[in-house]
Structure formats: structure tokens, C-alpha cells
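Participant: The following block contains a protein sequence and its predicted model.
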Amino acid sequence: MQKILTVILDGFGYREEEYGNAIKMADTKNFDKLWNTYPHTTLYASEEYVGLNEGEFGNSEIGHMTIGAGRKIMQHGPRITEFLKNINKDNLLFNEFLTEAQTKTVHIIGLYSNGKVHSNLEHFISMYEILKENNAQKINFHLITDGRDTKVNAAINFVKELEEKIADDPNANIISLCGRYYAMDRDNNYDRTKIYYDLLTKGIGIKAKTATDGILNLYKKEQTDEFLYPIIIEPDETIKDGDIILWMNYRSDRGKQILKAFTNEKFEEFPTYKYQNLKTYSFFPLDKDIKTNNFLEDINVTNPLGIYLSTLGLTQARIAETEKYAHVTYFFDGMYNGKLDKCDKILIPSPKVETYDLKPEMSAIDVTKKAIQAMEKDIDFIFMNFANPDMVGHTGNLDATMKAVTTVDVCLERLYEVAEDNFYTMIILADHGNADIMLDEFGNPVTTHTTSKVPFIITDLNVELKKSGDLTNVAPTILEYMDIALPDEMTNTPSLFIQK
């Protein structure tokens, strides 16, 4: 059986055009050498190929889940869209929620964005219309602004449209706004989370007459959507005893910290108010430590690659820094967070900086060292992630992203040397695009993911790859290469190999 080192270059999209392309503009001599030497192809990593709608970017969560699943999984966003279009009257919990809303204040909280990575603003509108139709007593919007999966100043137009939508409804108001930098931290920066908690519970923020006034005021101070400081429009309409929280984000990772503060009795990161009869609803479960009432069951992925290898008794190592650790473990394993036999899960801390363009190398060197150690231990299957192209790409800083890409390229050289010495085949690919488009047509920074295809390289001259594929083909390719029979769940997905 052949040992494999799988390297995920997070956010490393494939695009020939050089303009605004940090990957093409960076020094990638080692990647280029591997690409030109070994069998390679490109893979679709977004839209319908990974269970999303047309035009929607892939992301790290969906990418890793699809790579592990070896089949297409219908994702959270499209499932919510379908649910809200065709409200199931047999959904007892949703009916209970609508009944409660007739006598209570509903606080609709989430990322108000059309980026469709964490949320979809169309879901906010649909939910508002459903609540209004069912005579909700009071609807309070607490909007988180994006600027990371959208243009950096897109929020003003989104919010203006919502203001117009609810203008004639005395029972609906925008109460607060806050950039996702504070509201959606996932890296244990609880000082940021506390700032958002204080906005929602105490109304602590910059006072504004209207939501658009508040945003424009901060734009004048050169703040962009991601970093907007908390804005409060109605200080008396914060979350109170007996109210309802409706959490709108469908991706779990960036909602955990703020929701733990509201729902977990053992929360100790900062002082919190002990609410009486506060009820929290979400579309999907977020975490075992977060008590939410969920309208839909979570995605269920049976027998993904990592779990399947574990049941066969193979040794594994999963390696990533903090920002992508959940992706090489939880998401790659089909949203399973338990212990796996003979599987070492290795976490390297991400650097503590305000934004990663300040340290574009991140923790790539340490990630590389751990992967080398795993190869020297003769681990059967190593699955690792370099976060740099994605996380630095999200800052919109082209020069820093070029440095991030170059850092990863240097690491690839060392990994290849050790892989050759220890008889590993390397598989190098990405989960989605990002660093490949850093500028729009006007020269403005782009911070979002892309719908670009992604590269796939295998360091074995004895195989031949198809001209194209998608992320669902990766797991069957790995298993076929290792001469392991596919589980039943993957038998309908072809590998990337051309059969001789």
C-alpha cells in the first residue's frame, strides 16, 4: 500500500491571467516545477459541483467536506432556501417559533451579506416576511456586516434596501450593526466577542439615528465593513429576558463564541447576564456546548475518507494551524468531532495578530515541521493544510498575499524532499479559490473567494489524469491509488485516473 501526503493549499485557485493574481505574481518556482514535472489537472470547487447554487463560491468548510465525502453533499444554504420557500407545516418547532413570536420580541441576528459563505441576506428577507405574515409582535434586526466575502463597502447598499423594505412596518427595526471582526471571531479572541455581546445586551456602541447614517459615519473614518465598530440605533431594544434570538448564519464556526455567551451556563470567558426565559433558535446545530433549538437536521455524511481509513486500521495524521484545524478534522470527517483510532490530530497555533497581512507567513513553517515528523514516523495517510493563501487573501492586501503564497511554495520544496526520501506520494490541491483574484477591474482590493477551478498534482509519473474533475473525485482517487476498495457511499463517484 502506498503512503500518501495530501497537501491542501487553502484558497489557491487556478487562473492563467496574471492581473490581480497573487499566485501568478508570487515566486512559485517549486509549485511550478511540480506542476510541470508530474501529472496534473484542474478541479471545479464551487457552485453546483459542491452542492451550492450557480454562481456561489466554494469555501474551506464545503471544500474539505466534499474532499472527504467523495460525493456531492447538498449544502446548508440551498437547504434553508428550500425550507423557507416551502414551509413545512409539519415542522412543529418552526410553528412553535411563529406562535411565540406573536407575543415576544424576535432578535434576528447574523451576517447580512450576499456572500453566501456564512449566510444569505435573502434568508433574512424571507424570514421577515414570514414573521410579518404571522403577526409577529416585534422584529429587531441586529446586522453583522461582511466586507470579507463581499466588497469591502457593500453593506451600505444592503442595509439601505432593508431600511426601505421595513420602513412602513412599525414592528420592525434595525437595532444595531457590527463588523464581523468583532461579532464572528473564531480564534478565541474573546475581547472582540465581548464587544459584540455588550452591544447586543447593553447597547454599548456608537449612537446613530439610522443604520445607514451609522455606516456612512464610519466609512468617513475609513472603516470597512469587516471592521465596523458597533453601532447602536435603538439602545432600549437590546436583548431582554423572555425574548427570542434567531441566529441566521448557517456555517457554524464563526457563531460559536457569541452564542456560547448566551446559551452556555458554564461560559467563563467574560461576565455575562443570566437571562430568564431567553430562547435561541437556529436552522442547524452549531456545537454540543451551544443550546439552540434547530429547525433542520444537520448534514449527515457517512463513511468519509478519514473515518473509512480509520476503520481499516490505517495510521493517519491531520495537521493544520488554528484557522484551518477544524477543516482537516471536523469538516473532512463529515462534521464528526470524535476520536479516531490511530489518527493524530495536530494543532499548531495561528499567530496572534490583528490581521494576517501583518504576518503572511502565519504558522506555515511549523505546520511543515509537523508534517515532516509525521512522514518520518511512517504514517500511512497525512492530510495537511496551508492556511496562508486564503487567510491573507481575505485581507485584500496583494503584496502580503504574494508573500503568503511564496512562503507556502518554499514549504512545498521541503515537503517534497522529505516525501521522496520516505517513499510518500504527494497529492497537492486546493479547496477553493481566493488568492487568484485580488483586484477587481478598477484596481480595488478583492477579499472574497472565487469560483476559479483549483489545481491537482500527484507526484507519480506512472499515472495519467483526466483533463478535469471536481472535488468529489479526490477521495475515490486516493483510495484507488492506495489500492483500497471504495466504500459503498463513493462507488458512484469516479476517480481522476484514466484507466489503462
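Facilitator: Everything's here; your move. Residues are numbered from 1 along each chain as shown.

Participant: C-alpha only now, for contacts and for neighbours.
Facilitator: OK.

Participant: So which residues of the stretch 201-350 of the chain form strands?
Facilitator: 206-207, 231-232, 244-247, 279-282, 293-294, 316-321, 343-348 (DSSP state E, counting those that start in this stretch).

Participant: Deepest-packed of the ones you listed, please.
Facilitator: With neighbours defined by mean count of other C-alpha atoms under 10 Å, none of the strands of the stretch 201-350 of the chain is more surrounded on average than strand 231-232, at a mean of 28.

Participant: Mind listing what's buried along stretch 442-450?
Facilitator: Of all the residues in stretch 442-450, those buried under the rule 16 or more other C-alpha atoms under 10 Å are Pro445, Val446, Thr447, Thr448, His449, Thr450.

Participant: Can you pick out the most distant pair from the residues you listed?
Facilitator: Maximum pairwise distance among the buried residues of stretch 442-450 (C-alpha to C-alpha): 13.3 Å, between Pro445 and Thr450.

Participant: Looks to me like Phe124 is in a strand.
Facilitator: No - secondary structure of Phe124 (DSSP: H, G, I helix; E, B strand; the rest coil): helix, not part of a strand.

Participant: Pull up the gap between the nearest residue in space to it that is not next to it in sequence and Ser126, please.
Facilitator: Nearest residue to Phe124, sequence neighbours excluded (C-alpha to C-alpha, 6 or more residues apart in numbering): Met248, at 7.3 Å. Per C-alpha to C-alpha, to the nearest Å, Met248 is found 11 Å from Ser126.

Participant: what about those two, which has more around it?
Facilitator: Between Met248 and Ser126, Met248 has the larger neighbour count (other C-alpha atoms under 10 Å), namely 24 against 14.

Participant: so what's the more buried one up against?
Facilitator: Contacts of Met248 were listed using C-alpha atoms under 8 Å, 6 or more residues apart in numbering, and they are Ile108, Ile109, Gly110, Leu111, Ser119, His123, Phe124, Ser282, Phe283.

Participant: got another, please set it beside the one above:
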Amino acid sequence: MKGPVVVAVMDGVGIGARDDGDAVHLARTPSLDWLIAEAPFRLLRAHGTAVGLPSDDDMGNSEVGHNALGAGRVFDQGAKLVNAAIESGKLFEGDAWRSAIARVKQTGQPLHFLGLLSDGNVHSHIEHLFALIRRAAQEGVQNVRVHALLDGRDVPETSALTYVEMLEKVLAEIRTSGKDYRVASGGGRMKVTMDRYEADWPMVERGWKHHVRGEGRGFRSLGDAVETLRAETPGVIDQNLPGFVIVGDDGEPVGRIEDGAAVILFNFRGDRAVEISRAFEEATFTKFDRGAKPDVFFAGMMQYDGDLKLPAHFLVPPPEIERTLSEHLAANGVTQLAISETQKFGHVTYFWNGNRSEALAGETWIEVPSDTRPFEERPWMKAAEITDQLIDQLRTGKHRHARLNWANGDMVGHTGVREPAIVAVESVDLQIGRLLPVIKELQGALLITADHGNADEMYERDKKTGAIQRDEHGRPKAKTSHTLNPVPCCLYAPSAPELRFDETMKNAGLANVAATVLHLLGFAAPADYLPSLLTTSE
């Protein structure tokens, strides 16, 4: 291509059932509709084994999706790596696990487990937590505390009590042997602890106060907390429940994190684990007043940032992603632009570049600050501002390749509110319409795809029949998690009308995009990359 080659990721925009629960279908999308009808178009796999997850029952997510887009190959990802490390026993033979066990046996302080309590398999999996708890008991750890972050985002929106019951059953079984294993604190994942990309540090501060200091509203049990908070705020979903602590008969918190303890953050995904890890590890910390930092041994399920070596100790080595698309382009002197708003900035930079936190030679990174108000209140988010800057940058002629992420379909899709999700998709389509004439003007190419589905399925479905599930009042049950649906892939390259997708290529996925970008730029892809989606044959 003479002009720039641009990859636009419509985060969370899959191809669904085209029914009343499909916000992508319900949205007015003239630009996307035209591309699907008139330009090269195909579907891509964006979940399960196509992005390195354990099985095709596992929905995709933004982390693994952007890894695949940027790597050009499929790497085993966090969930699969942790499963293997637990099954083989290697996790429990590693230095991090051995050090955590040794610390609490020596001091008598509890072993604390902090993380997302669900089986969503996006940030964590409850079975990983249970394996760690049971192994701790087996190895003679007397005291364990769990700090449970409630999901309702990668799983049904009010499913928390299912996981609470599972956890309490495991803890109760272990307590029969005389050990003291209890829940210590908790809260909804979008209210405490799990911020990302420094969008909302007060969220992390609230988590720190609950988990570490034991400050916050007290409840006698995790179940009591969930039920009471729901009753007080009808309609609230799990991810938005406020934080709390669990107290004993004396009214005192049962699980402050104090000197001599060990803390394991059992989330395997990095983006929402980095900030709380920094709070535990950084000697000089200025993001909030954390008070006296307790002297604890801290470890992550994985290392969440390989460049920053954060955390220093981790149970399972992360995927080693090398020779990414960005590295190949940088080595060949190709200038690159990465742009998104805060909520997805790390996805088009860190994850796209194989979990590297520093820009490569010739890369320009632009972050548009996200709003902090609820996404359903501002479903247009920063799509227009991203496009403004992208167009200005493309017209400078400085960037041979650009990649961007419009976050709307995912972030608004996660709210479970259909009407704002429709507006979110329409907002993205409007930006596509603005970008098309610029691509034509510059004689470039625009490859539009998504990292996974989300807004395409806003209602829960019966797994056997596929029918939309309804509550006792006949209303559809909102879905807040990602989907298993394929994602669109459209090519707009008006100066190269001979280009088309290879219709003989079956089961192509996100990892095929990297070779396609190299193809458009005039480079041969490395031999081990998945092949380009394009053909120029008649």
C-alpha cells in the first residue's frame, strides 16, 4: 500500500444471533453495513483455542485477543498455563509458593489470597483458588484469609452467591481439621482494587483499606454482605457492590494484612492486577496514602509486567511472546502509531507488543484520558477524540502503520444495559464513517476487526436451547460477560481493488491479522506466523 495501513479494533463487537439481545445488530451501522456488503469481509475466531485458552468453551478477552493480534501466532495464555502448573505440581514446587508457605509457618500470620471470585476464566478461576487453599492446608498452614472480589462482569451479573457458597463449603471442610480458614474482606470488582491503566486510583485505595487495614463496613459473613448490600440497593449488580470487611464476634476485622503475613494475588491476568501489586511492592508510593506498608511476602499468580518485573515473585511464568509484529516493523524501520483511550490503552501497547511496557523504536503511543463516570451514562466514551487524533496523525505522513482501539462495545457491553450498548456501537460506526475517506485520500488500507464479542449478546441465553432467559417478571436477564461469537473482519483498500480474502482459509482467527498487516505493508511474514488472510489471485 502506498499509504498507511491501519488496524482498528472495535472492542467487544462480535457477530451474534441478530435478535433482541444483539446490540450490534440493533444499532444503526451504515458504515459497517456497507463494508460488509461491498468490501472484503469474513469472520474470525476470537475465543478458546484460537487465542490460547484451554478450550473452545472459554470466551475470549481483550488481553488474549490483543496478544494474538500482535503476535501473529497463538501462545498458551494465563488460564491454560496455570491449569498446567497446578496439574503437574510445578506451581507448588516453585520458589514463590515455597517462600509464602515458609513465611507464614515461621511467623504464624495468615496466608492471604486476594482475587476475583468466579469461574469467568478471564482474570481468574475459582478452581485455581481452591487448589491453592487445599494445598496450603495439606502443607500445614494453620491460618488462611480470602479477600474476595465479586465479579458479575465475566459471569452472570448477580451470580456472586453461587461462588460464595462454593468458597464457604471449601473453607468449612478445612475448618473441621482445626484450621482457621475464613473470608476477610470483599467488594465488587468495579468498586474496589481492580482498576487498570491508572484510570481510578481511588478504587485501589478503597481495596487497600478493606484488605490491608480492615477498614470498612463490617459483616459477619461474605454471604451476609452480598445479601444486605443487594437489599439496600435494588438492582445493583455484583461488580458494583461496595467494599466491606468481615468481622468476628468482637466486632473486629478477622483478616487485616499485617507484618509477617504472605499475600498471593491469584488473578492471572495482568491489567487489573498491576496497581494493587504496586501498592504492595513499591518502597516509595505516592498514588494514595497507604500508611505503614506491612512487611509481607507478596506474589502474583503470574508476573503482570515483564518490563517492570512486577511483581518480583510469581507462581507461574507468563507466556513468553517474542518476535511480535511490532518488533518486525521496528527492526525494518517502519514507523508505528498506537492510540486508544485509557481503558484500552494498554491493550494496543502492552498486550499488542507481547506484554512489553515500553515503546519500540519508531513507535508513537497516544493515550486519550477516559471518563470516570459510569460507561452506560456516556456510551460514546472517547471514540471521537481518538479518531480526531488518529486522523491528524495519519495526515502528517509520519506513520506507516497505525493501530487503535475503540473501547465502547466492550466497556458499555459489560454494564449489561442494552440501550446504551446500542449507542456505543453506533458511536463506533460513526467514527468508521469519518475514517474511510481519509484512508481513501491517503491511498492506505483499513483493516477493521474486534478482539472478542460482548455487545452482540446483551441477554443471557439457555445453554441448551439458546433461548433468551427471563426473570420472574418476564424481563430478559442482562448479560455482562463476553461471548463465544466470531468477530467481523473488513478490509477497506480502495486503491488496491484486487485485494480480497482467501475464501479457502477455514477457521482463521485473530492471530492471522499480523501476517495480513505485513502483507499490506509489502513484507513477507515469518515462517511460523499464521498466514495472511489475503489473496491477490483471480
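Facilitator: Right, received. Where do you want to start? Source: prediction; values computed, not measured.

Participant: out of the contacts of Met248 of the first structure, which one sits closest to Leu43 of the first structure?
Facilitator: Nearest to Leu43 of the first structure among those, counting by C-alpha to C-alpha, is Ser119 at 24.9 Å.

Participant: Alignment lookup: the closest one to the second structure.
Facilitator: Mapped onto the second structure by TM-score structural alignment, Ser119 of the first structure lines up with Ser124.

Participant: Would you mind giving the secondary structure of that match?
Facilitator: coil.

Participant: Now do the contacts for it.
Facilitator: By C-alpha under 8 Å, 6+ apart, the neighbours of Ser124 of the second structure are Ala79, Gly115, Leu116, Leu117, Ser118, Phe266, Asn267, Phe268, Arg269.

Participant: Can you tell me the closest non-neighbouring residue to it?
Facilitator: Asn267 (4.6 Å).

Participant: Next up, the contacts around the one you found.
Facilitator: By C-alpha under 8 Å, 6+ apart, the contact set of Asn267 of the second structure is Leu114, Gly115, Leu116, His123, Ser124, His125, Ala273, Gly300, Met301, Met302.

Participant: follow-up on the earlier one: please produce a markdown table containing the strands of the stretch 201-350 of the first structure, extended by distance to Phe423 of the first structure.
Facilitator: Compiled in a markdown table, those are given as follows (distance: least, C-alpha to C-alpha, whole Å):
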| stretch | distance to Phe423 of the first structure |
| --- | --- |
| strand 206-207 | 59 |
| strand 231-232 | 57 |
| strand 244-247 | 48 |
| strand 279-282 | 47 |
| strand 293-294 | 47 |
| strand 316-321 | 16 |
| strand 343-348 | 20 |
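
Participant: Out of these, which is closest to Arg186 of the first structure?
Facilitator: Per C-alpha to C-alpha, nearest to Arg186 of the first structure of the strands of the stretch 201-350 of the first structure: strand 316-321, 12.9 Å.

Participant: Provide the contact partners of the closest one at residue level.
Facilitator: Defining contact as C-alpha under 8 Å, 6+ apart, one finds that strand 316-321 of the first structure is touched by 310, 325, 328-329, 342-350, 363-364, 367, 370-371, 374, 379-387.

Participant: swap in stretch 193-203 of the first structure?
Facilitator: Contacts for stretch 193-203 of the first structure (C-alpha under 8 Å, 6+ apart): 142, 176, 178, 182-185, 204-205, 230-232, 234-236, 238-240, 257-258, 261, 270.

Participant: Give me the buried positions along that stretch.
Facilitator: Neighbour-count burial for stretch 193-203 of the first structure [16+ other C-alpha under 10 Å]: Thr193, Lys194, Ile195, Tyr196, Tyr197, Leu199, Leu200, Thr201, Lys202, Gly203.

Participant: and if you look at stretch 412-431 of the first structure?
Facilitator: The neighbour-count check on stretch 412-431 of the first structure (16+ other C-alpha under 10 Å) flags 412-413, 415-416, 418-419, 424-431 as buried.

Participant: Could you do stretch 33-40 of the second structure as well?
Facilitator: Buried residues in stretch 33-40 of the second structure, counting neighbours by 16+ other C-alpha under 10 Å, are found at Leu35, Ile36, Ala39, Pro40.

Participant: and Val7 of the second structure, how far is that from Ala338 of the second structure?
Facilitator: Applying C-alpha to C-alpha to Val7 of the second structure and Ala338 of the second structure gives a distance of 10 Å.

Participant: anything in contact with each of these two?
Facilitator: With contacts taken as C-alpha under 8 Å, 6+ apart, the residues that reach both Val7 of the second structure and Ala338 are Ala402, Arg403, Leu404.

Participant: What is the aligned counterpart of the second one in the first structure?
Facilitator: Spelled out, it's Arg403 of the second structure. Aligned by TM-score structural alignment, Arg403 of the second structure pairs with Phe383 of the first structure.

Participant: Give me the three-state assignment for its match.
Facilitator: When classified by three-state DSSP, Phe383 of the first structure comes out as strand.

Participant: tally of neighbours for it?
Facilitator: Using other C-alpha under 10 Å, the number of residues around Phe383 of the first structure comes to 21.
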